[in-house]
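Chemist: Okay, sequence plus prediction incoming.
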Amino acid sequence: MDASAASGDLEALLRVTSPTYVGESAPDIAFGTHETPAGPLVLAVTARGVIATTFDDEHAMYARIYREVGSFIGHDPKRLDPLRREIDAYFGGRLRTFTLPFDLRLATAFARSVLQMITSVPYGTTTTYAEVAARIGRPQALRAVANAVTENPVCLLVPCHRVVEGPGSPGAYAGGKAAKELLLNMEIA
């Protein structure tokens, strides 16, 4: 599908599902997609920061943001372009740490503690679910940590791909195994 068709689909989705959407007004939540070498990302930005950079289905993420954050959602390139530029710079090897603020309202309180800890994992390194669980003071919560990592709503900005099961076992990733391996290999190269 070409970009204009995708954009038209998004405009139609926004008109139908957001009763307050006005194409020319700046929405409260900027929403769009962005193609990356790891696959398409759904992007959303609020006044607080980036609320989504996710490999989730576009329509499902739109519905979730509509339900959990707000209904005035629309296309706003002015607010999405800085995020797109950082993502492109990351994939181009020119950016190692994202600078944009993020908004973790889509994560549970436990997941927020996990995701905040993950932000300290440096580019080109990995940690394990067990190490993350220990660092947040919940050493027995391996499954909960794995779920928080897999359900990260702000992939890349919060580098959940750097959390692995153990040596030689990358573990699950929202974008799939191939995307996780691509990201890890890109950072190690």
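Modeler: Nice, thanks for sending it over. Numbers count the residues shown, from 1 in each chain.

Chemist: only C-alpha atoms for contact and neighbour calcs from this point on.
Modeler: Noted.

Chemist: how far does the helix or strand hosting A52 sit from the chain's center?
Modeler: Assigned by DSSP states H and E, A52 falls within strand 50-54. Distance of strand 50-54 from its chain centroid, counting by CA atoms, centre = their mean, to the nearest Å, is 4 Å.

Chemist: try it against this one:
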Amino acid sequence: MDNTLFPIDSATLTELKARLAVEAQERGLVDVAYRTIDTPVGPLLLAATEAGLVRVAYEKEDFSAVLDSLASKISPRILKAPRRLDPVAEEIDEYFSGTRLTFDVPLDFSMSSGFRQSVQRYLPHIKYGHTESYKEVAEHVGNPKASRAVGTACATNPLPVVVPCHRVLRSDGSLGGYIGGLEAKTTLLNLENAA
């Protein structure tokens, strides 16, 4: 018997990985599917559970660390399975091309809890092209004195871009912080012509 290893060309390897991803999903072996996409604000990692999109991460967050966090908080059964995230990638492409003003994909907020999750669930109500202050968001979620906690909820938003924490500014109109960096926040606000 010949034990020589035959190298597999990259096209065959890609096809085998795709088949593995499909079979794993069909058998219910994938709890978190992920993929990366290129955008005007840099590469983004997208991750989804059966419930919906659970994580959008900027490259500066370290994709490996993000996947480790998902493994510890959601499930270690994570697989690169781009097809499950095709609808999300399509909506994000439409957003960056200026043809989508709201996202319709289901969201999974299980990476947050309590007040932070309340804030993050409110953020999609800030319309495209508009901004609110941390204080205004605090008032909308029923805790007018929690401006600082709103800032923390925005800073820890697991779904940036899709859940628009970039639309929240300081009371004086300055940017405040942003998980993707101030350049990314500025790019998103300029894309939306936010005022």
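Modeler: Looks like it came in fine. This one's a predicted model, so the numbers in the text were calculated from it and none came from an experiment.

Chemist: where does the TM-score land?
Modeler: Between these two chains, after superposing, the TM-score reads 0.85 (TM-score structural alignment, normalised by the length of the first structure); 171 aligned residues with a CA RMSD of 1.8 Å.

Chemist: Tell me which residue of the first structure matches up with V119 of the second structure.
Modeler: Superposed on the first structure with TM-score structural alignment, V119 of the second structure falls opposite V114.

Chemist: What is the neighbour count of that match?
Modeler: Residues near V114 of the first structure, counting by other CA atoms under 10 Å, number 25.

Chemist: one step back: any residues touching the strand holding A52 of the first structure, and which ones?
Modeler: Strand 50-54 of the first structure has contacts (CA atoms under 8 Å, 6 or more residues apart in numbering) with 41-45, 100-106, 152-157, 174-175.

Chemist: Filter those down to the buried ones and hand me the ChimeraX line.
Modeler: Buried residues among the contacts of strand 50-54 of the first structure (16 or more other CA atoms under 10 Å), as a ChimeraX selection:
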select :41,42,43,44,45,102,103,104,106,152,153,154,155,156,157,174,175
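
Chemist: quick one: the strands in the second structure?
Modeler: Secondary structure of the second structure, counting by DSSP state E: strands at 32-37, 44-48, 53-58, 78-80, 132-133, 168-169.

Chemist: Could I get the ones you listed in CSV, plus columns for distance to T152 of the second structure?
Modeler: Output for the strands of the second structure, formatted as CSV (distance: least, CA to CA, whole Å):
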stretch, distance to T152 of the second structure
strand 32-37, 26
strand 44-48, 21
strand 53-58, 17
strand 78-80, 28
strand 132-133, 13
strand 168-169, 12
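
Chemist: Nearest to L20 of the second structure, out of those?
Modeler: strand 78-80 (9.5 Å; CA to CA).

Chemist: now that closest one, how far from the centre of its chain.
Modeler: 16 Å.

Chemist: who's in contact with M61 of the first structure?
Modeler: By CA under 8 Å, 6+ apart, the neighbours of M61 of the first structure are V42.

Chemist: Map it across to the second structure for me.
Modeler: Matched by TM-score structural alignment, M61 of the first structure corresponds to V66 in the second structure.

Chemist: Ok, E35 of the first structure next?
Modeler: Aligning on TM-score structural alignment places E35 of the first structure opposite D38 in the second structure.
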